[in-house]
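Trainee: sequence? don't have it. structure:
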C-alpha cells in the first residue's frame, strides 16, 4: 500500500515537472512567434530538448552563497517555494476518482498552501541581505496577500453554488452548466487574480528589472534559481488547473455528444489547462506592466468590493429561490 502511494505521488510529480519544462518551451516559442522570431530551435527537433538542456545547465553550475546572507534560510527558501508548489497538486482531480487525496476540504487546503507560499519569498528576500531582494520580497508578499482576499471570496461563491469544499464535487455540480456561464465576472476576476498571485505579467512588479534588477531571487544562482523558477511555473499550472475545475467543469467534456465523449476525461482537463497556459503567455507578450500603486488599487478598490458584492448577490439569489444545495 505504501509503495503504491509513493508511486502515485511520483507519477504526479513527474507529470507536473514535465509540464513545467514544456510550459517554458511553449512560452518561448509562442512569444517568439508573436515577436516574429523563431525561439529555441537548435537543441533537438525544433528545440524540443531545450528545457532538458536548460535544466542540465542550471544543475551543473556552481551555487554562489552571498557572504553576508543567512545561509540556512537562504538555502531553505527555494526548497520551501518549490515544495509548496508541488503539494498543492495532491487534491487536484485529473478525472473522476483520479485524484491523490479526495479530501472534503480541498479548497481550504489549497488556500492554506497558497498562504504558506508567501513565506518562501519573504525568507529569500530577507536572508539574501540585499536591499533589492528585500524590496522585491515585500512587494511580492503584499501583492499575493492582497489578491488572496479576492480569490477567497470568489472561492466561497463557487462553494455556495456547489454545496461542497471538495473539488471533485464542484466539478460534478457543473454537469448541467459550467460555472463560467452564471459567474462570468468571477471567472474573469479569478483569472486576473491568478496572474497577480503568481507574479506574472502584467503584475510582475516584484521582478521589475528596471528598479529591482530581478526581485527577491536576485542573489540566487544555479539550483536555487532553478527551484524558484520551477515553483513559479508549477504555481501557474496549478492556478490554471484550479480555474478549469472551478469554472470550466474540470474533466467534463465540452459537449455530451459522441465525437466529444470519446476523448478521455483527463485529456479534456489537460486541454483546458493548456488553454489557460497559452493565455498566461499571451498576457506577457501583449500587455504593459502596471505601476505598483495601480496594482494595489485594483486589488483593494475594485476586485475586493466587486467579489464581495457578487458573493452577497449570489447568496441572496440562492436563498430567495431556495436553490441552496443540500
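Mentor: Yep, that arrived. What you see is a predicted model, and the numbers here were worked out from it, not measured in a lab.

Trainee: use CA for all of it now, contacts and neighbours both
Mentor: Noted.

Trainee: can you give me the helices in the stretch 1-150 of the chain?
Mentor: Taking DSSP state H, counting those that start in this stretch as the test, the helices found in the stretch 1-150 of the chain are 2-34, 50-60, 71-87, 106-127, 131-162.

Trainee: quick one: which of these is nearest residue 93?
Mentor: helix 106-127 (10.1 Å; CA to CA).

Trainee: which residues are in contact with that closest one?
Mentor: Here helix 106-127 makes contact (CA atoms under 8 Å, 6 or more residues apart in numbering) with 69-71, 73-74, 77-78, 80-81, 84-85, 87-88, 91, 133-138, 140-141, 144-145, 148, 152, 155, 165-167, 216-217.

Trainee: okay, now the one to match up with it:
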C-alpha cells in the first residue's frame, strides 16, 4: 500500500494540473477572441469589467450562473441535461494526452495521436444529444447539420494527422515531436492546411458555423439552452480550440522544439499553439459563412483528395528517404 503512494500522489498532481489548464486556457482563448475581434473590427467592446475589460469573461460566467436553468416541457430531460457534459468532457480527456515537453505530459500513451483524435470526436454526440433532447425542430435540424458536418470533416482531419504519423513512424505524440525536422514545414504543408480547415469545421466556427447560424436556424442544437448549460457549450468550443491548437503545434510545428527546449519547451509549445489559436480566431473575422452545400463540397471534393494526396506523398518520401 505504501509503495503505491508516490504513484497515487503523482497521478493526483497530474490530474490537478490538467484540470487547472483546462479551466484557464479556454477562458484565455475566449478573452483573446473578444479583444482580437474588437481590434480587427475597430471597436472597443466591453471595457468596464476590469482594466481594459480583461475580466469580461468572468463577468459573463457570473451572468450565466445567475440565469434560470430552463428545461423545455417537450424535452427529453436526461438527454437534454447531459448533452453539455458530453460535449465538454472529451476535450478535458484529450488534453491529458497532449505533451507540452518531453517531461510535461499527464498520460504518455504509445498511440497518443489515435487516442486524442478518437476522444475529441466524441463531442459530436453531445451536439446530437442537444439537438434531439431539446424537443425543438430547429434544434433537431441544427443537430443533424452539425452531425453531417463533423462526420464529413473527421476523415480529412484524421488523414492529415496520419500523414505526420507515417512520416515519423509512430503514433506517439512525443515520438512525432522527436522525429520532427524543420523541412517538414514544407513536406507536410498541404496536410497542415487540411488539418487546420477541418479543425475549424469540427469546432463549428465561422465560416463553418451553418449548424448554429442564428440567421438560418436560430442557434441550432443550443437554441433551448440557458444559464450554465449554455455556458458549458461555449466553454467546449474554446476548449476545442485549445486542444486542436496544441495538437497542430505538436504535429506540424515541432511541439516544444526550439532554442533551450530543455528549459523552455512548454513555453515554445504554448507560443506555437497560441499563434494557431489566434489564426482560428482571425478566420471568424475575415471569412463569411459558407452555405451547407458549399461546406460539404469543400470536405469531399477538396480536402479529402488533398489529404489522400498528402498521405501518398508522405508514403513516397518514406520509401525514398526512409
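Mentor: Right, received. Where do you want to start? Quick caveat, the model's predicted, so the values are computed rather than measured.

Trainee: picking up where we left off before, so which of the helices of the stretch 1-150 of structure 1 gets nearest residue 262 of structure 1?
Mentor: helix 2-34 (22.9 Å).

Trainee: after superposition, how close is that closest one to structure 2?
Mentor: Its aligned residues in structure 2 lie a mean 1.5 Å from helix 2-34 of structure 1 after superposition (mean CA distance after the TM-score superposition for structure 1).

Trainee: now for that helix, which elements pack on it?
Mentor: For helix 2-34 of structure 1, the contact count by 3 or more CA pairs under 8 Å, 6 or more residues apart in numbering; DSSP states H and E identifies helix 50-60, helix 222-247, helix 265-286 as packing neighbours.

Trainee: Aligned to residue 98 of structure 2, what sits in structure 1?
Mentor: Counting by TM-score structural alignment, residue 98 of structure 2 lines up with residue 92 in structure 1.

Trainee: Oh, that last question was meant for residue 118 of structure 2, not what I typed.
Mentor: Match for residue 118 of structure 2 (TM-score structural alignment): residue 112.

Trainee: What count of nearby residues applies to its match?
Mentor: 12 (other CA atoms under 10 Å).

Trainee: before we move on, what about the one 4 residues further on?
Mentor: A count of neighbours around residue 116 of structure 1, defined by other CA under 10 Å, yields 14.

Trainee: what about the residue positioned nearest the centre of structure 2, distance to residue 264 of structure 2?
Mentor: The C-alpha lying nearest the average C-alpha coordinate of structure 2 belongs to residue 240 (CA atoms, centre = their mean; 2.3 Å). Distance from residue 240 of structure 2 to residue 264 of structure 2, counting by CA to CA, to the nearest Å: 25 Å.

Trainee: And for residue 197 of structure 2?
Mentor: For residue 197 of structure 2, the distance to residue 264 of structure 2 - CA to CA - is 29 Å.

Trainee: returning to that earlier point: could you dump the helices of the stretch 1-150 of structure 1 into JSON lines with distance to residue 288 of structure 1 added?
Mentor: As requested, the helices of the stretch 1-150 of structure 1 are arranged in JSON lines below (distance: least, CA to CA, whole Å):
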{"stretch": "helix 2-34", "distance to residue 288 of structure 1": "14"}
{"stretch": "helix 50-60", "distance to residue 288 of structure 1": "27"}
{"stretch": "helix 71-87", "distance to residue 288 of structure 1": "27"}
{"stretch": "helix 106-127", "distance to residue 288 of structure 1": "24"}
{"stretch": "helix 131-162", "distance to residue 288 of structure 1": "17"}
